[in-house]
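In: Give me the fold of what follows.
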Amino acid sequence: MLTDDQLQGAITLVEEKKGREAILLDLKGISMVTDYFLIVTGNSTTQVKAITDNLTDKLPALGVTVLRVEGLQEAKWVLVDCGDLVIHIMTPDQREFYNLERLWGDAKPVSFTTT
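Out: This is a model prediction of the structure:
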């Protein structure tokens, strides 16, 4: 089970490399595979790789284990599987085409309030 700090930390790591339009979806009770999807856009394949590298380098320090990474060679859509959290880093055309937010429309977006 992931904590809010771990989830917020993953978003921060994406933002460090200028990932755009990050959305965290709560899939508990909807998906049997994972609890959360983090979907983010990278402007180019180079940026998608940079975001992925930052995540794989720094997520373990947050206590989040990276189980596998798929799609890095082409870097149009990279999937980082962390078990309870699956991160999708996509180029703008891939994100628009696959529209995961619509596909998982029953999922609730997660927001974090800062005080």
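
In: When you work out contacts or count neighbours from here on, use the C-alpha atoms and nothing else.
Out: OK.

In: those strands in this structure, which residues are they?
Out: 20-26, 36-41, 68-70, 77-81, 85-90, 108-110 (DSSP state E).

In: Buried deepest among the ones you listed, which one?
Out: strand 85-90 (a mean of 26; mean count of other Cα atoms under 10 Å).

In: how far out from the middle of the chain is that one?
Out: Here the centre of strand 85-90 is set off from its chain's centre by 3 Å, with Cα atoms, centre = their mean, to the nearest Å.

In: try stretch 67-87
Out: Per Cα atoms, centre = their mean, the centroid offset for stretch 67-87 relative to its chain is 8 Å.

In: Here is the second sequence; please produce its structure so I can put it next to the first one:
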Amino acid sequence: MTRIVEPSRILNSVLASLEDSKAENIVPIDIQRKSSLGDYMVVASGRSHRHVAAVADHLISAVKEAGLGVPRVEGLASADWVLVDTGDVIVHIFRPEVREFYNLEKMWQTPDLDDGTMH
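Out: Sure, this is the predicted structure:
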């Protein structure tokens, strides 16, 4: 029987792991009403290739140890931008200059046009 895990519990595990491995500028973004990709996106930085890889490795282990399954991982070999996808929470770990170039937070933090806040 498959156990259903609340996305907020996964988010809390992700944030705890990122903080524990000293990731920088951690920004959680609620994307539930913006995308079917997941419920939350988290953007964080590592100081170098080595730090980005270490943060990603720590996160992958934390997700597995919490019983949240095996996440899909991309970009670990180059460690410029590593994507760790748990299904409900998508985590992007960048080197600072790569993060600045792609600026995902700005794209995903724009207000919904249909949520009644922009009239």
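
In: Next, the TM-score between them, please.
Out: The TM-score (TM-score structural alignment, normalised by the length of the first structure) is 0.85; 108 aligned residues with a Cα RMSD of 1.7 Å.

In: before we move on, back to that, next, format the strands of the first structure as a markdown table and append distance to G9 of the first structure.
Out: Formatted as a markdown table, those follow (distance: least, Cα to Cα, whole Å):
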| stretch | distance to G9 of the first structure |
| --- | --- |
| strand 20-26 | 12 |
| strand 36-41 | 12 |
| strand 68-70 | 18 |
| strand 77-81 | 15 |
| strand 85-90 | 12 |
| strand 108-110 | 14 |
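
In: Any idea which of those gets closest to D4 of the first structure?
Out: Taking Cα to Cα, strand 108-110 is the member of the strands of the first structure nearest to D4 of the first structure, at 9.8 Å.

In: what's the matching residue for R72 of the second structure over in the first structure?
Out: Aligned counterpart of R72 of the second structure in the first structure: R68 (TM-score structural alignment).

In: related to what we said a few turns ago, among the strands of the first structure, which is nearest A50 of the first structure?
Out: With Cα to Cα as the criterion, A50 of the first structure lies closest to strand 85-90 of the strands of the first structure, at 10.2 Å.

In: which part of the second structure lines up with that closest one?
Out: So strand 85-90 of the first structure sits over residues 89-94 in the second structure, by TM-score structural alignment.

In: Next, the mean deviation of that stretch compared to the first structure.
Out: Between stretch 89-94 of the second structure and the aligned residues of the first structure, the post-superposition mean distance stands at 0.4 Å (mean Cα distance after the TM-score superposition for the first structure).
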